[in-house]
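[1] Sequence and computational prediction follow.
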Amino acid sequence: MLRDGGFVRLWTGTTASGLATWALPFVLGLAVLHGDLGPVGLGVVLATRTVGFIAAVPIAGVLADRHSRRGVVLWSGLLATAAMPVIAFGLGRSVVMMAIAAAVAGAGQGACRPAFQALTAEVVEEGQRQQANAATSLSVRVTTLVAPGLTTLLGAFMSVHVLLFGVAALWLVAAVVPPRGKASGPAPETARAGFLAEFMEGVREARRHPWFIAGLIALTSMLAFGYSASMVVLPMVSRDRYGTEVVLAAATTGYAVGALIGAVLIARWRPRAQGWAALVSLACYGFAPLCLLFPLHPAMVVAAYVIAGLGVELFNVPWFTATQREVAPDKLARVSSLDFLLSYGLAPAGLALIAPAIESFGATPVLAVCAVSCFVVPVLACLVPTSRGFTKKPSAAD
């Protein structure tokens, strides 16, 4: 893949967008430490960024199927680039200005996701897509590990304003570096339809693939319940049970390391029942909330998060690859936008609901329900026809 110039450019742009996405919250966190932004202001800015992301994803899916995927990547990256100087200017002056600019940045971030997914199918040949998706996931996981420390290190030598312009530079790379793809072009009747009608065509295309609906339900359940519960409860358990934040840092690092290992493995691994293997791997995330239920040794908690990260990555790469292979090319961006809208879009809702649920019922029953959900829902998804291979053509084993 590294000898393919088109993929290298696509990988560079995707990595830059991922690094910019992860860096912004940490840069704004440094602004809180420096007294330029209050904790409430930080919450407002990050919340409006999420709103912008969710609002832009379905629109971008339609636009990326209607027009050039490369063009959508360009304009979404430029949109996020332009928002960063506005955030820098508003820092210490106006939280409202920062919030509006953050919503624009979130829209750019959300718009590029389905476009990048569809552009990958145009740039990379089918036989190499699993390796390409694994390489992209690998860069995302490395970014997860590197971005916090790198941002903190740079913050010791540079002002927050300079770092925000650095984030803008990353978005500019994401906008201009990716190559053009082999556009399939929308059908004439699709081009004449309205936005809602075109998006609903994407929904109908998704429904044509039972494995996709089942996998999306499993992924959404994991993010809304398992991921949200573990992210809310893990800091409390680290503080109250173990009396140190080291367990929190080690567990989150272990999750990223597990995902890195998973990305390396799945670049070459081709299980015969790829869909079942992916769904069972996704179910491994249940070990994350499960380990928080019991007073285990801290090493066991870290190990559970390593397994969770490994499982999620062994699901993600086959999932993206199957979507790029099975979905009609002229509807791929819309189906991908539905994926991001439901899975990542509902994650903030899960985070918002988990804390009140713990307050009302206690952490133990909430964690138990979330763990059971993580284990059971992906296994039930394996019962859906076509889920065995993530393909619309059932095998004899189905």
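    Right, received. Where do you want to start?
[2] from here on, contacts and neighbour counts on C-alpha atoms
    Noted.
[3] any idea how far Tyr255 is from the most centrally placed residue in the chain?
    For the chain, the residue sitting closest to the mean C-alpha position, by CA atoms, centre = their mean, is Tyr344 at 6.3 Å. Tyr344 sits at a distance of 18 Å from Tyr255 (criterion: CA to CA, to the nearest Å).
[4] go on, Leu91?
    Distance of Leu91 to Tyr255, given as CA to CA: 33 Å.
[5] Of those two, which one has the most company?
    Tyr255 (25 against 19; other CA atoms under 10 Å).
[6] What count of nearby residues applies to the residue nearest to Asn133 when sequence neighbours are not counted?
    Among residues not flanking Asn133 along the chain, Val317 sits closest, at 5.7 Å (CA to CA, 6 or more residues apart in numbering). Neighbourhood size, Val317 [other CA under 10 Å]: 25.
[7] follow-up on the earlier one: the residue nearest to the centre of the chain is in what secondary structure piece?
    Secondary structure assignment for Tyr344, by DSSP states H and E: helix 332-361.
[8] dropping in the other structure now:
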Amino acid sequence: MTSPAAPARRARRPAWAGRNYTLLTAAAIVTNLGAHGALIAAAFAVLESGGDGGDVGLVAMARTLPLVLFLLIGGAVADRLPRHRVMVAANALNFVSQGVFAVLVLSGEARLWHMMLLSALGGTGQAFFNPAAEGMLMSSVSGEQASRAFAMFRMAMQGAGLGGAALGGALVAVVGPGWVLAVDAVAFAVAGALRAFLDVSHIAPREPGGGLLSDLREGWREVIGRPWLWSIVLQFSVVVAVIGAAESVYGPLVAEEHLGGPGPWGLALAAFGAGTLLGALVMMRWKPRRMLLVGTLSIFPLALPSAALAVPLPASGLALVMFFSGVSVEAFGVAWMTTLHQEIPEDKLSRVSAYDWFGSTAMLPLSTALAGPAENVFGRSTALWGCAALIVVVTALVLLVPDVRNLTRRTREVSAGPPELPGLPAPADAHAPLEVPLPADAPVPAPGDAKR
């Protein structure tokens, strides 16, 4: 006999929270708890070893350079091989690199070249992980609830980042950066074990292609044929670069000299995480019709943290600014993921994501490497004001692209629920009308005849 409580328990579980989605969310929580603290720990490990702002920038560059170099290959590989295997292998590499980093810092034997080499290995792992993870997440949800699922995923991920940043900053101050790096290594091992149980049977086998270069050319055609896509990727090549310089290099230095050390800086990053939580919560309820317009407008506030560091504001003021920018960036993040999910074919998701990541991070190694010299030439305050100005200018330019202003959420009414995926429970009422995204190639008129 069925227990009366059983249907109630099933009803409380959202239809889009299937097995893969749950595993991906759990693994993301674990890795973000470790990674946000490790970013703080790596910067202060360099400073404690006798390094300066230029050395912090070199270690940050070493982490991002291989990320840029291998992203496109990682995207092509993730669309050829089972994505969960690519993710697990990348997590294993991150586990090893962070574990050795921790041992060297704890033993007092860490040298600048050690930290650069190990950071480079970690960046290589991320280059293969990011496109595979994004493609896997987008293939794990379907239907009208996709944007809500993405918002919930990001809320869980950012919530873990909030805790990780606050805890990481406190632990660096109390026990030192080495132990925080060790915790991050363990987090990669646990997350990799969770991702090993992902089910990819619902993803159709890839047709044999013409090789890696052919796959990359096909992904390039997907990107260059969509003005909204390549323009925002170009925008973020500047935005990510200047934010990376401000937060990876200047932020720890300002914290060390004006705010009292790693603790207040960790709290500022935690405030950013709290803002992303609120932003994700808002985006779970709000579904703006012009997704990219709303998302792009949300980028302007990301100039505020650089300005706050330039002043510099006291720790409380910096935390407030970081909170507001966290709300804003999450509005963009959910809008962007929903747009990619709506517009890009499933079998090309990882390659398009790789070009997205590549463009967005292409200038990051250069910006972090030049942050120290720029401070010496222009002064830290001037360099930070320049970061804020660049964000405002490139975001304003993107608004000139018609597709960014006019691309809309495309839906239609159907009489049955979306196709069930393995491990994904059916909607509570399979016969109720449900709004689902139209195929990306469906000819739907948009304001201003935004035709692609």
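    That came in fine, so what should we check first? Quantities reported herein were computed from a predicted structural model and do not represent experimental measurements.
[9] Can you calculate the TM-score here?
    Scored by TM-score structural alignment, normalised by the length of the first structure, the superposition of the two chains gives a TM-score of 0.82; 392 aligned residues with a CA RMSD of 3.7 Å.
[10] picking up where we left off before, tell me which residue of the second structure lines up with the residue nearest to Asn133 of the first structure.
    In the second structure, the residue equivalent to Val317 of the first structure is Val334, according to TM-score structural alignment.
[11] Also Ala304 of the first structure?
    Counting by TM-score structural alignment, the partner of Ala304 of the first structure is Val321.
[12] and the host helix or strand of that match, how far out from the chain's middle?
    Taking DSSP H and E as the criterion, Val321 of the second structure maps to helix 315-343. Taking the mean of its C-alpha atoms, helix 315-343 of the second structure sits 11 Å from the chain's own mean (CA atoms, centre = their mean, to the nearest Å).
[13] quick one on the thing from earlier: ok, the residue nearest to Asn133 of the first structure to Leu282 of the first structure distance?
    Noted for Val317 of the first structure: a distance of 11 Å to Leu282 of the first structure, by CA to CA.
[14] do the same with Ala197 of the first structure
    To Leu282 of the first structure, Ala197 of the first structure is 33 Å away according to CA to CA.
[15] Kindly report the same for Pro378 of the first structure.
    Distance from Pro378 of the first structure to Leu282 of the first structure, by CA to CA: 7 Å.
[16] where's Val100 of the second structure, which helix or strand?
    helix 83-107.
[17] All the strands of the second structure, residue numbers only.
    Using DSSP state E, the strands of the second structure run over 411-414, 434-437.
[18] related to what we said a few turns ago, looking at Ala197 and Leu282 of the first structure, which has the bigger crowd around it?
    The neighbour count for Ala197 of the first structure versus Leu282, taken as other CA under 10 Å, is higher for Leu282 (29 against 13).
[19] Counterpart of the more buried one over in the second structure?
    The equivalent of Leu282 of the first structure in the second structure is Ile299 (alignment by TM-score structural alignment).
[20] Hmm, its match is touching Glu330, no?
    No. The pair Ile299 of the second structure / Glu330 is not scored as a contact, 9.6 Å apart, by CA atoms under 8 Å.
[21] any shared contact partners between those two?
    Here Ile299 of the second structure and Glu330 have no joint contacts, going by CA atoms under 8 Å, 6 or more residues apart in numbering.
[22] Overlap in contacts, Pro378 and Leu282 of the first structure.
    Common contacts of Pro378 of the first structure and Leu282 (CA under 8 Å, 6+ apart): Leu219.
[23] residue ranges for the helices of the stretch 101-250 of the second structure, please.
    112-139, 146-175, 177-195, 212-224, 227-245 (DSSP state H, counting those that start in this stretch).
[24] Identify each buried residue in the second one, please.
    Along helix 146-175 of the second structure, these residues count as buried under the neighbour rule (16 or more other CA atoms under 10 Å): 146-173.
[25] tell me the angle of it relative to helix 112-139?
    Angle of helix 146-175 of the second structure versus helix 112-139, following axes from the mean of the first three to the mean of the last three CA atoms, to 10 degrees, is 160 degrees.
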